[in-house]
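[1] Okay, sequence plus prediction incoming.
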Amino acid sequence: MKLDSKIYVAGHSGMVGSAIVRRLHQLGYKNIVTKTSKELNLIRQDEVEKFFEEERPEFVFLAAAKVGGIYANDTFPAEFIYNNLMIEANVIHNAYKYKVKKLLFLGSSCIYPKMAAQPIKEEYLLTGPLESTNEAYAMAKLSGIALCKFYRKQFGCNFISVMPTNLYGINDNFDLKTSHVLPALIRKFHEAKINGDQQVVIWGTGKPKREFLFVDDLADACVHLMKNYNNEMHVNVGTGKDLEIGKLANIIKDVVGYDGDIINDLTKPDGTPRKLLDVSLLKSTGWTSSTNLKEGIEKVYHWYVSQYHK
């Protein structure tokens, strides 16, 4: 992938896609193609084919997807499976048809079996039942990985897949109903600080462990893999480290500068006790994450405050 190669980033306005565009610009790539959903509806087969016929990108980062939290996944499963299947099928098929040199597909660690052994190795995929609340999304993402695998097998396409862990970063979702735990805690502590609240309530015991990756690190890993990895096996992308949600809450409390108390609501569920990726394969390619958790949270909090005041 040369600095003047034509690169299409699908989903450039989302947290992951915008981070990939940001990283490509930082590295000096000049010929980056992006389209908003109004300019190009990836669910429409005719629009996607016309785009590839006209633009002829050489490299594709497929970060476009319909995403959401537990409530959205469980309430709108038909939309999650249909939209994501259509996006993946249209982009991957036309990448083959119009001879894209290489495509990178973004999966998600939430599509591993619900009770997978820890840390989760790449080969654990499809070895057990999925989490029921996001089954529709997971099945669509599994299909995306399969598309890359079988277009490689039948047509020799250099299509690869990556499996990121829990992400956070600039352009994250801070809606308390639909966001994930880290951005939700940032918002909770910030609003408690502004409002002078004496306590912040977090769900469950705070004992479950989670792994968190700064999205700009993911973007760097994606560019690295696009340049250096060409195998069929999908690649886990994470830090290889996790921590208890209670400890995460205390880090965010410190970053925000909130001096009240943290209260555990024991009537709420803890969820899966642990979800940690094995990143041995990624490390073997020569890449490790570089942003420590507190540093990443500080960057996100500064960005959130600037957007909040706007």
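    Cool, the structure landed. Being a predicted model, the structure only gives us computed values, none of them experimental.

[2] only C-alpha atoms for contact and neighbour calcs from this point on.
    Fine.

[3] All the strands of the stretch 201-310 of the chain, residue numbers only.
    For the stretch 201-310 of the chain, the strands defined by DSSP state E, counting those that start in this stretch occupy 209-210, 212-214, 235-237, 243-244, 261-265, 274-275.

[4] what about the fourth one, distance to the chain center?
    Put plainly, it is strand 243-244. Between the centre of strand 243-244 and the centre of its chain there are 20 Å (Cα atoms, centre = their mean, to the nearest Å).

[5] Over to the last one?
    Taking Cα atoms, centre = their mean, one finds the center of strand 274-275 at 16 Å from the center of the full chain.

[6] now for that strand, which elements pack on it?
    strand 209-210 (3 or more Cα pairs under 8 Å, 6 or more residues apart in numbering; DSSP states H and E).

[7] cool, and the longest one?
    Based on contacts counted as 3+ Cα pairs under 8 Å, 6+ apart, the elements that strand 261-265 packs against are strand 199-203.

[8] which helices and strands does the strand it packs on pack with?
    Partner elements for strand 199-203 (3+ Cα pairs under 8 Å, 6+ apart): helix 181-195, strand 261-265.

[9] Use this one as the comparison:
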Amino acid sequence: MCQAHRQQYGFDAISAMPTNLFGPNDNFDPEKSHVLPGMISEAIRICVNNDLREKNDIEIVVWGTGTPSREFLHCDALADAALFFMQNYSDPSHIKVGSGKEITMKQLAELVKEMVGFEGEIQYDPSKPDGTMKKLLDSSKLVAMGWDPKIKFKEDLVDAYQRYLDNFEVEDFLTCSD
């Protein structure tokens, strides 16, 4: 559509394709969220339920084998990239926006476990789908233009966790089924 508007009306539109995004206003719903906010909310829910029910054998279950990798980008980095495009890019072809870094589902689960202070085990359920084994965008065109994604994944992950804690009550964690 951007290319058609460019050709027909001379409109300098840019089509950007971002990788998996996270950040403020993420959807933490246990049944509708994406993987990163879903892992955070599930780990917190299990920790709260574990503390209240004094169960010592609770575990976090991650779908699949834990081997697929994903690329994540904080939404603020996408906003930064959008400003960069407006100032430095005017080509008709779309441009990919990513961090250039990937993390396996196992590594992500371990980071979330550590962040929320969960002391139980992480189990992987290979009867559930892994999904695509690798999702990493080639953002080299954007980086070659001079954009720096300024990746601080662990800090941004902690920020997402804190936002979740700031916006939900303990009772919200208990409404999820075990």
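    Perfect, I can see it now. Just so we're clear, the structure is a prediction, and the values are computed from it rather than from any experiment.

[10] what TM-score do we get after superposing?
    After superposition, the two chains reach a TM-score (TM-score structural alignment, normalised by the length of the second structure) of 0.88; 164 aligned residues with a Cα RMSD of 1.2 Å.

[11] Looking at the strands of the stretch 201-310 of the first structure, spot the one closest to residue 84 of the first structure.
    Residue 84 of the first structure lies closest, by Cα to Cα, to one member of the strands of the stretch 201-310 of the first structure: strand 235-237, at 20.1 Å.

[12] To what extent does the closest one diverge from the second structure after superposition?
    Average distance, strand 235-237 of the first structure versus aligned residues of the second structure after superposition (mean Cα distance after the TM-score superposition for the first structure): 0.6 Å.

[13] Which strands or helices does that strand pack on?
    Using 3+ Cα pairs under 8 Å, 6+ apart, strand 235-237 of the first structure sits against strand 159-164, helix 280-284.

[14] let's see 6 Å
    Judged by 3 or more Cα pairs under 6 Å, 6 or more residues apart in numbering; DSSP states H and E, the packing partners of strand 235-237 of the first structure are strand 159-164.

[15] which part of the second structure lines up with whichever helix or strand comes after the strand it packs on?
    Going down the chain from strand 159-164 of the first structure, the next helix or strand is strand 166-168, by DSSP states H and E. Aligned using TM-score structural alignment, strand 166-168 of the first structure spans residues 20-22 in the second structure.

[16] what sits against the aligned partner of residue 188 of the first structure in the second structure?
    By TM-score structural alignment, residue 188 of the first structure lines up with residue 42 in the second structure. Residues near residue 42 of the second structure by Cα atoms under 6 Å, 6 or more residues apart in numbering: none.

[17] how much space is there between the aligned residue in the first structure for residue 144 of the second structure and residue 192 of the first structure?
    When the first structure is aligned by TM-score structural alignment, residue 144 of the second structure is paired with residue 284. Taking Cα to Cα, to the nearest Å as the measure, residue 284 of the first structure falls 43 Å from residue 192 of the first structure.

[18] okay, those two: which has more neighbours?
    Legend: neighbour count by other Cα atoms under 10 Å for residue 284 of the first structure and residue 192, higher for residue 192 (17 against 9).

[19] Which residue is the nearest non-sequential neighbour of that one?
    Once flanking residues are discounted, residue 192 of the first structure sits nearest to residue 200: 6.8 Å by Cα to Cα, 6 or more residues apart in numbering.

[20] Now check the second structure for the residue matching the one you found.
    Applying TM-score structural alignment, one finds that residue 200 of the first structure aligns to residue 60 in the second structure.
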